[in-house]
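1. below are the sequence and a predicted model for it; my questions follow.
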Amino acid sequence: MPRAVNFALPFESACSPDRDAARLRNLTWARRLGLVTNAVDEQRYLAWDIADLTARWLPCASGAELDLGIDAIVVGTLIDDQFDGARALSPDQLSECCDMLLDVLRFDERYSPSCVLAAALADVWERQRRGASREWAERAALHWRWFIEAFPKEARWRQGTALLSLDSYLTLRRESGLVSMMVDLIEKANGFETTARARQVPSVQRLLVVAFDIVDTMNDVCSADKELSRGDVHNLVLVLQAEQGLSREAALAEAHDCMRRWCDEYVRIAARLPEDCVQQGLSSEETDAVLRLVRGIEAAIGGHPDWYRSTGRYDTRFPLGEAAYTEDLMRPLARAR
């Protein structure tokens, strides 16, 4: 169902012309790996339209590069739905499930996936690190681990009685939001790598944090109603309401103000990055990669709102107690064959 999405972003929107063909290729892939096995889940899967999200996140990608991006974001999306509050898993149970996925990221050629979702992650991870430097692959693995390990952390917070402060929430959200992995896809899809040294430049570090917060907050604004209906309060809008005693309307307004401030900061940081890179002693190749990443993030953020206007991902019809995705993707792999 179309959504009224109005984000004041200073970045232009574009979309890969390979989107529609890539959508069909992705569905074939998902069926082959046992991720889509019934009509109900296929309808929901198609309604999310992760192909459209990715084609706007990676507007210059096509073919295998776009396919990898879509498949990777699909796996992250399905992990999120498998571990959501509807399944009522305890933090310890979640940790056990997460360990099955974390094993995929061990750089062990002898690894054999134990469940359907681990097999899908393994497929994506092998393609993601193929041809990459060891340094880049280790950072990409770390970003996947951040995302997966955040689920037990969120579950422990939900079980507690203390309110999570805005700063604490943002720190955890930067891990749970998958955006760090999606930023890695910008480099992978466009055929370049930023070095660890470049990532340590303070202004580069801050620019990435600001980008994460912008994208995560867009998501929180669009998903607040759905998450509240499912009993999930891990959302910036709801944190603002609780911490500052705001109405829903005031909390939404503050979230939009946050995004505007972060966008302004992003633009200021990006403008001075060439000089900062020189001052930090980066090579011309390292500086060029940083600037390519900056442009890639701008394109990704610019296209993001268009996906929210059409996706069915944030439909509120599935209340607490009903799984957002019916199939148990943590089932043993042998049962999927």
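-> All right, it came through fine. Residues are numbered from 1 along each chain as shown.

2. hey, let's count contacts and neighbours off CA atoms from now on
-> Fine.

3. show me which positions of the lengthiest helix in the chain end up buried.
-> Longest helix in the chain by number of residues (criterion: DSSP state H): helix 248-279. Buried positions in helix 248-279, judged by neighbour count with 16 or more other CA atoms under 10 Å: 251-252, 254-256, 259-260, 262-263, 265-266, 269-270, 273-274, 276-277.

4. again, but for stretch 287-299
-> Within stretch 287-299, the residues that count as buried by 16+ other CA under 10 Å are 287, 288, 289, 290, 291, 292, 293, 294, 296, 297, 298, 299.

5. tell me which residues are up against that stretch.
-> Stretch 287-299 has contacts (CA atoms under 8 Å, 6 or more residues apart in numbering) with 11-14, 56-59, 183, 186-187, 192-194, 198, 204, 211, 270, 273-274, 277-278.

6. can you rerun that using 6 Å?
-> With CA atoms under 6 Å, 6 or more residues apart in numbering as the test, stretch 287-299 has contacts from 11, 194.

7. please apply the same query to stretch 16-36.
-> Stretch 16-36 has contacts (CA under 6 Å, 6+ apart) with 42, 51, 55, 59, 60, 62.

8. before we go on, here's another structure to hold up against the first:
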Amino acid sequence: MNQTETAKIVIPRLYCPFPTSVSPYVELVASNTFEFLHKYQLLDSPEEERHFARYKMAWMTCRTMPQAGFELLCCIDNLYSWLFVLDEQLDHVTPSTAYIREENYLQQLIDGFSYVLKHKVSPVDNKFFHALADICVRLDALSRPSWQSQFLISVQATFEAAIWEAKNNKNREKHPTVAQYMHMRLFFSAANIGTDINELATGVWLPMYVLQHPDMVHLTALSRRVVCWANDLFSLRKELEHGDEHNLVMMLKYHHNTTLEEAVLMAASIHDDEIREFVSCRAAFPDFGEELNKRIQIYVDGLETMVAGFFYWSITDTPRYNPY
């Protein structure tokens, strides 16, 4: 679709009742990330530098975890920016770089990333591997060993989901089911990594019997889901202009045989319903005793802050989407 056609798409005002704020460190975090990207030569030209600066990634990080300290904010913004640059390379291929979407090449990348995550050094001379090793060393100093183990699993899941997404993008004639897409979207979007970071952002450690309680698992999944559905709606115009139909709206349109306008409304309804479900689930959360309840409140506040941070960054800070 061209810009004239996508300009006609109307995105409803989505429901987000959670407050938002921005860390006072945001400008310093942005400068730190630019230094990090330059150090590892992840931006190849002045044009790419302007492209990256325009999207204000540091504002996303500093909205999703505004209570965090400067060192952690820099580390996480470096990570998110590293993922962004990598994703941009995979999304915008040319005939000469089409090989990077091939499954064998992606698997080699994943094997290299997995090695870095485990050993904190690059197995070969690769700028993305070196940059990830730098991030991992600093994350280890800011986290518990059990969190590091979970982070490794989450990053592995994200990379494996990226292969699944690449396969589906390549085979345009066969669409995943809505259920398949909604499950995998939480991983290739890296929303699972975002919720993992909540422990570091809030500074709250919860015992495994709380983290694995069905209500906490459900709250965590809902926080991931609403971030993804909002992003699919906000990014719809941009993605359709690039011929990318890997989006909840397009899955609903295809499988429910609706118009694009009807599918947009369906996706918005799913988002808003799941926000309300999050609020209801939180209100009915079981009692774990006074001391644990306080920690749980801070932790779940952090999930709300993450949801609101992505939401308001998308509509307030970055020109990447311009949904309204």
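-> Good, I have the coordinates. Bear in mind that the values here come from a model prediction, so they are computed numbers and not experimental data.

9. overlay them and tell me the TM-score.
-> TM-score of the superposed chains, computed with TM-score structural alignment, normalised by the length of the second structure, equals 0.87; 307 aligned residues with a CA RMSD of 2.4 Å.

10. ok so, going back, the contacts of stretch 16-36 of the first structure, buried ones only, as a PyMOL selection?
-> Selection of buried members from those for PyMOL, criterion 16+ other CA under 10 Å:
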select buried, resi 42+51+55+59+60+62
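
11. and the two most separated of the buried residues of stretch 287-299 of the first structure?
-> Greatest spatial distance in these: 287 and 299, 18.7 Å, computed using CA to CA.

12. now do the corresponding residue of the first structure for residue 182 of the second structure against residue 216 of the first structure, distance only.
-> Structural alignment (TM-score structural alignment) places residue 182 of the second structure against residue 170 in the first structure. Residue 170 of the first structure is 9 Å from residue 216 of the first structure, where distance means CA to CA, to the nearest Å.

13. same question, residue 279 of the first structure
-> 31 Å.

14. before we move on, back to that, among the contacts of stretch 16-36 of the first structure, which are in helices?
-> 42, 51, 55.

15. which residues does the last one contact?
-> With contacts defined as CA under 6 Å, 6+ apart, residue 55 of the first structure is in contact with 15, 16, 19.

16. residue in the second structure matching it?
-> Correspondence of residue 55 of the first structure to the second structure, assessed by TM-score structural alignment: residue 62.

17. equivalent range in the first structure for the longest helix anywhere in the second structure?
-> For the second structure, the longest helix by residue count, based on DSSP H, is helix 145-170. Using TM-score structural alignment, helix 145-170 of the second structure lines up with residues 134-159 of the first structure.

18. and the longest helix of the second structure, what's buried?
-> Within helix 145-170 of the second structure, the residues scored as buried using 16+ other CA under 10 Å are 147-148, 151-152, 154-163, 165-166, 169.

19. do you know how far the residue nearest the centre of the first structure is from residue 54 of the first structure?
-> The residue lying closest to the centre of the first structure (CA atoms, centre = their mean) is residue 178, at 2.8 Å. Remark: distance between residue 178 of the first structure and residue 54 of the first structure (CA to CA) = 13 Å.

20. just to revisit the earlier point, closest one of the contacts of stretch 16-36 of the first structure to residue 99 of the first structure?
-> Nearest to residue 99 of the first structure among the contacts of stretch 16-36 of the first structure: residue 42, at 27.0 Å, using CA to CA.

21. map the closest one onto the second structure.
-> So residue 42 of the first structure corresponds to residue 49, using TM-score structural alignment.

22. next: residue 29 of the first structure.
-> Using TM-score structural alignment, residue 29 of the first structure lines up with residue 36 in the second structure.
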